[in-house]
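Chemist: fold the following, please.
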Amino acid sequence: MTDSATPTGSAPEGAGPEALRQRALAALLTARERTALLTDSVDDHELTAQHSPLMSPLVWDLAHIGNQEELWLLRAVAGREAMRPEIDGLYDAFEHPRATRPSLPLLAPAEARTYAAEVRGRALDVLDGAALDGGGPLVRSGFAFGMIAQHEQQHDETMLITHQLRSGTAVLTAPVPPAATDTAGLPAEVLVPGGPFTMGTSTEPWALDNERPAHVRDVPGFFIDTTPVTCGAYQAFIEDGGYTERHWWEPGGWEMVREHELTAPLFWHRDAGRWLRRRFGVTEEVPANEPVLHVSWYEADAYARWAGRRLPTEAEWEKAARHDPASGRSRRYPWGDEDPSPELANLGQRHLRPAPAGAYPQGQSPCGARQLMGDVWEWTSSGFLPHPGFSPFPYREYSEVFFGPDHKVLRGGSFAVDPVACRGTFRNWDLPVRRQIFSGFRTARDM
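Modeler: Have a look, this model is predicted:
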């Protein structure tokens, strides 16, 4: 995936309507370019196959992307009549679990592509005439267009997970990420001083409802790992009996380990004394200096206990990533307020793997932590709960129905996340058993 010449991160506060229009256009085009890459790289049989019961067929994601764009940009924003009302139920993510979607009368690949393209053409006409400096909350600041670009990129990430789960030869390629060149003197952990900071946002135009509103949190001082936990460090946990010692595990995690006979992260296997992994159709030796990937919350939590540490809370993670003690304000990103670039973070499927631990020194946060944005989603200890003053928008099913202790929060994005769907306030969540996602972690400890 190549970078767009125009930044596609969330529009900064105060951007004018034409700047917002161009940013929305770039975000929509970038997302569609990536969707085409992920769906054109396999044949129709692979598009319609279910590569894992955890995931939808790729063709379902393709038509769902078009259907959501029609629902929000053509019907909700422009007030147009439905193009294909008979398919709404087929592509309702809440009506049909992923495991059952192959049995539905889905649009065939050619029909799904045609439908998505027709919707896109009409949506760009709507964007061209939208008054982004006025109107209702869906149109103001281009929110609905930004929401749809984020939605498509989130499904692109989901489709990339499907590519990782599929068997067969590699069909995706990308250059290797940059090396970590100045890590010899990096400390293992950095201090985040105690005190209040502003969590969340009330001003980011394309922030989603669960990121809002901004509010003050008082967080006691703590230490956090300078970089995500590496594969080499995680191997030490394995070799010290990490998967055989019950006392490191939460009860649900231990049950998962025993039921599925887990011995290592997903996609790892042992061969001739070496740890190997499968990555997008290629088998390779596990790189010791790369952040560990495809671990569940239970595995991250067990490692932290074994290491005599703990997972950071969500508030701790966000303070480490955003709080600038010099100014007393919270930044949009760890490095500042400017949009992500290739020198700052590993985002946008530019690479098909995390960068080595300690890479991207220009992207470090004020506390000195690196790679808080991009590379791997980072599990936190926190359940997914609303910020104080939360209000659902534009529909309850985006966030509100998932609130509670069952889902754990992940922060920071991964190499599979586009900048439009990743910022210092962006919140992801999943069940603690999930391993197919591009998840890693870092640990923390009290002062």
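
Chemist: okay, CA-based contacts and neighbour counts for the rest of this
Modeler: OK.

Chemist: quick one: contacts of stretch 230-238?
Modeler: Stretch 230-238 is contacted from outside by 263-264, 286-293, 303, 306, 357, using Cα atoms under 8 Å, 6 or more residues apart in numbering.

Chemist: let me fix that, I meant to ask about stretch 181-201.
Modeler: By Cα under 8 Å, 6+ apart, the list of residues contacting stretch 181-201 reads 207, 211-227, 315, 318-320, 323, 328-330, 358-359, 367-369, 387, 425.

Chemist: compare with the first, here's sequence two:
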Amino acid sequence: MTAATRLKDRIAAELEEGRGRSLTYTDIDDDLLVRQHSPLMSPLVWDLAHVGNYEELWVLRALAGAEPTRPEIDTLYDAFAHPRKERPLLPLLGPAEARTYIAGVRGRVLDVLDLMEDGDLYGHDPLRAGGFAFGLALQHEHQHGETMLATLQLSGRPGLVRDGALPAGRPGGPAEVLVPAGPFRMGAGSDPWAYDNERPAHEVDLPAYWIDRLPVTCGAFAAFAEDGGYDDPRWWVPRGWRWRVRQGVTAPLYWTREPGGGWWRSRFGRMEPVPPEEPVQHVSWYEADAYARWAGRRLPTEAEWEKACGWDPRAGRARAYPWGDAVPGPGHANLGHRASRPAPAGAFPAGASRYGAEQMIGDVWEWTGSWFVPYPGFRAFPYREYSEVFFGRDHRVLRGGSWATHALAVRACFRNWDLPIRRQIFAGFRCARPASPEEA
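Modeler: Below you'll find the predicted structure:
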């Protein structure tokens, strides 16, 4: 079997798995598919047809030069043409028509894949090399799978999302790990499916710092709330304080406090006690930053986060994941909707980085202190609207993926971003602090 054949077989298998996930999350009543459960999110039926339209644009048209299947719907599923709050008003494809459309596109995509030759996959055309266009479509569909889960959570309807078993946590151990001073290589190396905003790889020299071994837990965050953290403007940046007051935010999204003092949360339509050992999720950047200030810490920069996650100081190179280059296994991380919640803190010792930081991949996206800006030498590819239009001082960087993130759509150098007010995403954080000269 040639390398090209193995790559094609892998792409075909990944396409099947990704589509199965999309269809599973939309295998619900049509009324729930076409309804907008929050102005923050699209109707699920929009996401369903959008992943097929994106696949058609980049694999069938851009890669294979095929004629459009249904050009009249392109603007309906252009994420930049219509904000989410307006999408329910569009003449969208209905659930049955959307499924028929994406199935037809997929059949043609598999035909294109079947005709790909070694020279296509290992040539100089950047859309073909390494199967980039297929990887683009695959990662995009998995990203929308996570978006669908966030929408299903916002719906408040029970019984729509499966749960699963997770390993037990490990209480105790060091609270933070030291990352010594020195340079490291940041960004994507040879990964053919990495995005433009992950490139080019470049050297960054950092002073010594400490970073939490584990993400901040619900129990630790509850202590911040119970200590009046939401009521004290000392811990909040001015814009965050104004947002907190205007929105009346007093706890993470979906949390409520019982008269007796206990915390409860709504998780996919069911009420349950907040588990203190889980990493906290559904917090905005402003909340994460306020907690860090209250705790006498700060959020790590994305460079600090990436070095602690993926740099191997012994080998002097970056790893694809904290544990190495092996694809994530069940002992490494909580990814791919293994369960519909984060795993308890300390559940994945085998997933630790070289510096001893754990659960940096999976469980919760982690807010960093950095704005989403380009790396030196950045070049947009294959289109500006994926990354470039978001650069600036509006969006904060998140790293690491969540329990809802598919393993194919995350790596140590992967960069996510969102507005600092966003809470519907599966986001948490960990803290950092500078090392003193004596500690360093």
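
Chemist: re the thing from before, can I have the buried ones of the contacts of stretch 181-201 of structure 1 as a ChimeraX selection?
Modeler: A single ChimeraX command selects the buried members of the contacts of stretch 181-201 of structure 1 (16 or more other Cα atoms under 10 Å):
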select :207,211,212,213,214,219,222,223,224,225,226,227,315,318,319,320,323,330,358,359,367,368,369,387,425
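
Chemist: okay, and which of the contacts of stretch 181-201 of structure 1 map to strands?
Modeler: Counting by DSSP state E, the contacts of stretch 181-201 of structure 1 place H215, V216, R217, D218, V219, F222, F223, I224, D225, H323, R329, S330 in strands.

Chemist: which residue in structure 2 aligns with the fifth one?
Modeler: Under the alignment defined by TM-score structural alignment, V219 of structure 1 corresponds to L206 in structure 2.

Chemist: and the equivalent of R244 of structure 2 over in structure 1, how far from R122 of structure 1?
Modeler: Taking TM-score structural alignment, the alignment pairs R244 of structure 2 with V257 from structure 1. Distance, V257 of structure 1 to R122 of structure 1, by Cα to Cα, to the nearest Å: 49 Å.

Chemist: these two: which has the busier surroundings?
Modeler: For V257 of structure 1 and R122, the more surrounded residue by other Cα atoms under 10 Å is V257, and the numbers stand at 20 against 16.

Chemist: for the helix or strand containing the more buried one, give me the average deviation versus structure 2.
Modeler: Using DSSP states H and E, V257 of structure 1 sits within helix 251-260. Comparison of helix 251-260 of structure 1 with structure 2 after fitting gives an average deviation of 0.9 Å (mean Cα distance after the TM-score superposition for structure 1).

Chemist: run through who's touching the helix or strand just after that helix.
Modeler: Helices and strands here follow DSSP H and E; after helix 251-260 of structure 1, the next one along the chain is strand 268-271. Contacting residues not belonging to strand 268-271 of structure 1 are listed as W275, L276, R277, R278, V286 [Cα under 8 Å, 6+ apart].

Chemist: which parts of the stretch 101-250 of structure 2 are helices?
Modeler: 118-121, 132-155, 218-226, 238-247 (DSSP state H, counting those that start in this stretch).

Chemist: what span of structure 1 lines up against the third one?
Modeler: Spelled out, that is helix 218-226 of structure 2. Using TM-score structural alignment, helix 218-226 of structure 2 pairs with 231-239 in structure 1.

Chemist: no more questions from me, cheers.
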